[in-house]
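**Q** Return atomic coordinates for the entry below.
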Amino acid sequence: MKIVVIGGTGRIGSQVVAQLREQGHEAVPAAPSTGVNTLTGEGLAEALAGADAVADVSGSPTFEPDEVLDFFRRSTSNLLAAEQAAGVGRHVALSIVGTRRQPENAYFRAKVAQEDLIEASSAEWTIVHATQFFEFLPTLADYQTVDGVVRVPPVAFQPIATRDVAAAVAHAVLNGPARTHVEVAGPERFRYDELLRQELAEAGDPREVVTDPDARYWGAVVDDHSLVPEGEHVTLGATTLAEWKQAQAAGSAA
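**A** Predicted structure coming up:
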């Protein structure tokens, strides 16, 4: 089975490619660095020739509201049109848990626009919604920092290892239900403020973490339902936060 992975050289995409190849499939990474540009359409026809499925795990290079919306609209429209022309029957896209529950988040609004285009297409699609990645916990702490204090809302939070996200995408390509949304999250549920407080303490970071119900998450007001899965099709990743840390430490020592 030939599967083209859009964004296949990135953090998630490279792992999707590796996992599909381990299962005996022809997985082709597609990105500007490999000559495939979904914004311009360059290289799409050549990459999709003979493909059975596409997994789109690409991300916008910018978070500016108008630009990120334009990225997902144009890239998805070009990709879907190229798939139809090439006779590709299966389309899987990676999105984010809670996209439709956070309208104030510009990136999430852009992902909703992407999802709408996919749902309106003739493809046999599956959209995989993932929670936040373990790898981004330091970035989240930095984002929540105001005047040297980390202000965090006390809401449910269920981060996941990227390798488990990649596994969910690979599974959706090969076995996922058609025309359906699925969700994937880490196996443990935390409280967002408590988790960041623990992470900074373990890292020896002196910043104070303050529980602030009015603090926002990437510009959006959130509650206990915003950042965790609530759909009918939910898969939990296999990797706990402690196991992920052990693997990271082992990798750094190698």
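
**Q** drop to CA atoms for contacts and neighbour counts, all remaining ones
**A** Fine.

**Q** what distance separates the start and the end of stretch 154-170?
**A** End-to-end span of stretch 154-170 (Cα to Cα, to the nearest Å): 33 Å.

**Q** do stretch 140-152 as well
**A** 10 Å.

**Q** remind me, longest helix of the protein?
**A** helix 65-86 (DSSP state H).

**Q** Report the angle between whatever helix or strand comes next after that helix and helix 65-86.
**A** Toward the C-terminal end, the helix or strand that comes next after helix 65-86 (DSSP states H and E) is strand 90-96. Relative orientation of strand 90-96 versus helix 65-86 (axes from the mean of the first three to the mean of the last three Cα atoms, to 10 degrees): 170 degrees.

**Q** For strand 90-96, name the packing helices and strands.
**A** Applying 3 or more Cα pairs under 8 Å, 6 or more residues apart in numbering; DSSP states H and E, one finds that strand 90-96 makes contact with strand 53-56, helix 106-120, strand 124-130, helix 162-175.

**Q** if we go to 10 Å?
**A** strand 2-6, strand 53-56, helix 65-86, helix 106-120, strand 124-130, helix 162-175, strand 180-185 (3 or more Cα pairs under 10 Å, 6 or more residues apart in numbering; DSSP states H and E).

**Q** and for comparison, fold this next one:
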Amino acid sequence: MTLTLVTGGTGHLGRDIVDRLVRDGHRVRLFARARGTRPDVEWAIGDLATGAGLFDALNDVDTVINAATHSPIARRGGVRPVDFFKSPSAVDVDGTERLLSLCEQQSIRHFLHVSIVGLDDATLPYARVKLAGEKLVRASSLPWSVVRAMPFYYLLDKMLAGLAWLPLWPMPTTSFNPVDTSDVADHVVACAFDGMSGERTEIGGPEDLGVAALAGQYRDARGLHRKILPIPMSEAKARGMGFVVSRGVRGRLAWAEWLQRRYSGTHHAA
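**A** Coordinates of the predicted model:
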């Protein structure tokens, strides 16, 4: 049975990817900084940012799914002024380059890289870092695939939670179609083993939502009493901030349904 290495396998998307792989009967090895508790996978301990443990982690591996990333905004659930000027590249650029180099040496059969829809026009430093890493994959001599996904529901939940204390929420009216990690994982695993490679169909959520409308659904699901101030935004500015509508496959889980699962029975007026 072939062996698949997953980087970023302990993150939200990574956990869903590993669940799909295990469910489908694949042998899975997780590359992580610390050993986790799940017993149905192999654990390879190391760090993509430094390369520690990476050579051994690739031993006997057939397919690599690179879902690792380092986004300070996602980790803290909010934007700080520094995020408009710089974003760390040790994982997304240096780590990707190191991983690709070792995969080429070991003749990995398929390297699938998870990326983000709309990077070409996005202006935030994190997006530029992600694009630089993606370009390394595209230039590789390996059989590679790039799967771009829209922003994830759990990240939007985290960002909006950070605004919950404000009585007024200024929100752009521009539309985009965020997606749940469960739907992205299904698409990623399908692309990893369908025998094709190259630029793959991107994936977004099932519905196009204005950011203000999306925030309103979140507010109502939480039982909050906040006023939302819709802010018009030019298309160029929206694209620069990553607010685009993906043109690929659509996930199944809607934002409202995700919110219901997350917050059902937790209402408290505030």
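
**Q** rewinding a little: reformat the helices and strands packed on strand 90-96 of structure 1 as TSV; add distance to residue 208 of structure 1 and mean neighbour count.
**A** Shown next, in TSV, are those (distance: least, Cα to Cα, whole Å; neighbours: other Cα atoms under 10 Å):
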stretch	distance to residue 208 of structure 1	mean neighbour count
strand 2-6	40	26
strand 53-56	38	26
helix 65-86	30	18
helix 106-120	28	19
strand 124-130	29	24
helix 162-175	28	22
strand 180-185	28	23
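
**Q** Residue 63 of structure 1 and residue 246 of structure 1, how far apart?
**A** Taken as Cα to Cα, the span from residue 63 of structure 1 to residue 246 of structure 1 is 31 Å.

**Q** now residue 156 of structure 1
**A** In terms of Cα to Cα, residue 156 of structure 1 sits 24 Å off from residue 246 of structure 1.

**Q** if you count what's nearby, which of the two comes out ahead?
**A** residue 156 (17 against 12; other Cα atoms under 10 Å).

**Q** Give the aligned equivalent of the more buried one in structure 2.
**A** Aligned counterpart of residue 156 of structure 1 in structure 2: residue 175 (TM-score structural alignment).

**Q** Apart from its chain neighbours, what residue comes closest to its match?
**A** Among residues not flanking residue 175 of structure 2 along the chain, residue 210 sits closest, at 3.9 Å (Cα to Cα, 6 or more residues apart in numbering).

**Q** how many other residues sit next to that neighbour?
**A** Neighbours of residue 210 of structure 2 using other Cα under 10 Å come to 18.

**Q** Quick check: it touching residue 230?
**A** Yes. Using Cα atoms under 10 Å, residue 210 of structure 2 is in contact with residue 230, at 9.4 Å.

**Q** residues touching residue 169 of structure 2, list them.
**A** 160, 163, 212, 215-216, 226-231 (Cα atoms under 10 Å, 6 or more residues apart in numbering).

**Q** To which residue of structure 1 is residue 68 of structure 2 aligned?
**A** Checking TM-score structural alignment: residue 68 of structure 2 goes with residue 58.

**Q** For residue 95 of structure 1, see how far away that match is.
**A** Using Cα to Cα, residue 58 of structure 1 is found at 10 Å from residue 95 of structure 1.

**Q** Kindly report the same for residue 27 of structure 1.
**A** When residue 27 of structure 1 is compared with residue 95 of structure 1 (using Cα to Cα), they lie 20 Å apart.

**Q** now residue 117 of structure 1
**A** 13 Å.

**Q** Likewise for residue 148 of structure 1?
**A** For residue 148 of structure 1, the distance to residue 95 of structure 1 - Cα to Cα - is 31 Å.

**Q** Which of the two has more residues huddled nearby?
**A** Shown here are residue 148 of structure 1 and residue 95; by other Cα under 10 Å, residue 95 has more neighbours (24 against 12).

**Q** I figured the more buried one hits residue 128, correct?
**A** Yes. Using Cα under 10 Å, residue 95 of structure 1 is in contact with residue 128, at 5.8 Å.

**Q** Identify the contacts common to those two.
**A** The contact lists of residue 95 of structure 1 and residue 128 share 57, 181-183, where a contact means Cα under 10 Å, 6+ apart.

**Q** any chance of these in JSON lines, plus distance to residue 33 of structure 1?
**A** Output for these, formatted as JSON lines (distance: Cα to Cα, whole Å):
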{"residue": "57", "distance to residue 33 of structure 1": "15"}
{"residue": "181", "distance to residue 33 of structure 1": "30"}
{"residue": "182", "distance to residue 33 of structure 1": "30"}
{"residue": "183", "distance to residue 33 of structure 1": "30"}
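
**Q** ok, of those, which one's closest to residue 235 of structure 1?
**A** Ranked by distance to residue 235 of structure 1 (Cα to Cα), those are led by residue 183 at 6.2 Å.

**Q** To which residue of structure 2 is that closest one aligned?
**A** Match for residue 183 of structure 1 (TM-score structural alignment): residue 202.

**Q** so what corresponds to residue 127 of structure 2 in structure 1?
**A** Match for residue 127 of structure 2 (TM-score structural alignment): residue 108.

**Q** you'd agree that match is up against residue 60?
**A** No. Contact criterion Cα under 10 Å: residue 108 of structure 1 and residue 60 do not qualify, at 11.5 Å.

**Q** what's the overlap in contacts for those two?
**A** 68-69.

**Q** between the helices and strands packed on strand 90-96 of structure 1, which one is nearest to residue 35 of structure 1?
**A** When these are compared (using Cα to Cα), the closest one is strand 2-6, at 11.4 Å.

**Q** What is that closest one packed up against?
**A** Looks like strand 2-6 of structure 1 contacts helix 13-22, strand 26-30, helix 44-48, strand 53-56, strand 90-96, helix 162-175 (3+ Cα pairs under 10 Å, 6+ apart).

**Q** List of residues touching the fourth one?
**A** With contacts defined as Cα under 10 Å, 6+ apart, strand 53-56 of structure 1 is touched by 1-8, 13, 16-17, 27-30, 48, 76, 79-80, 83, 87-95, 123-127, 169-170, 172-174.

**Q** check the fit of it onto structure 2 and give the mean distance.
**A** By mean Cα distance after the TM-score superposition for structure 1, the fitted strand 53-56 of structure 1 averages 0.6 Å away from its aligned residues in structure 2.

**Q** returning to what we had before: next, show the common contact partners of residue 117 and residue 95 of structure 1.
**A** Common neighbours of residue 117 of structure 1 and residue 95 (Cα under 10 Å, 6+ apart) are residue 111.

**Q** pretty sure residue 187 of structure 1 contacts residue 242?
**A** No. Using Cα under 10 Å, residue 187 of structure 1 is not in contact with residue 242; the gap is 11.2 Å.
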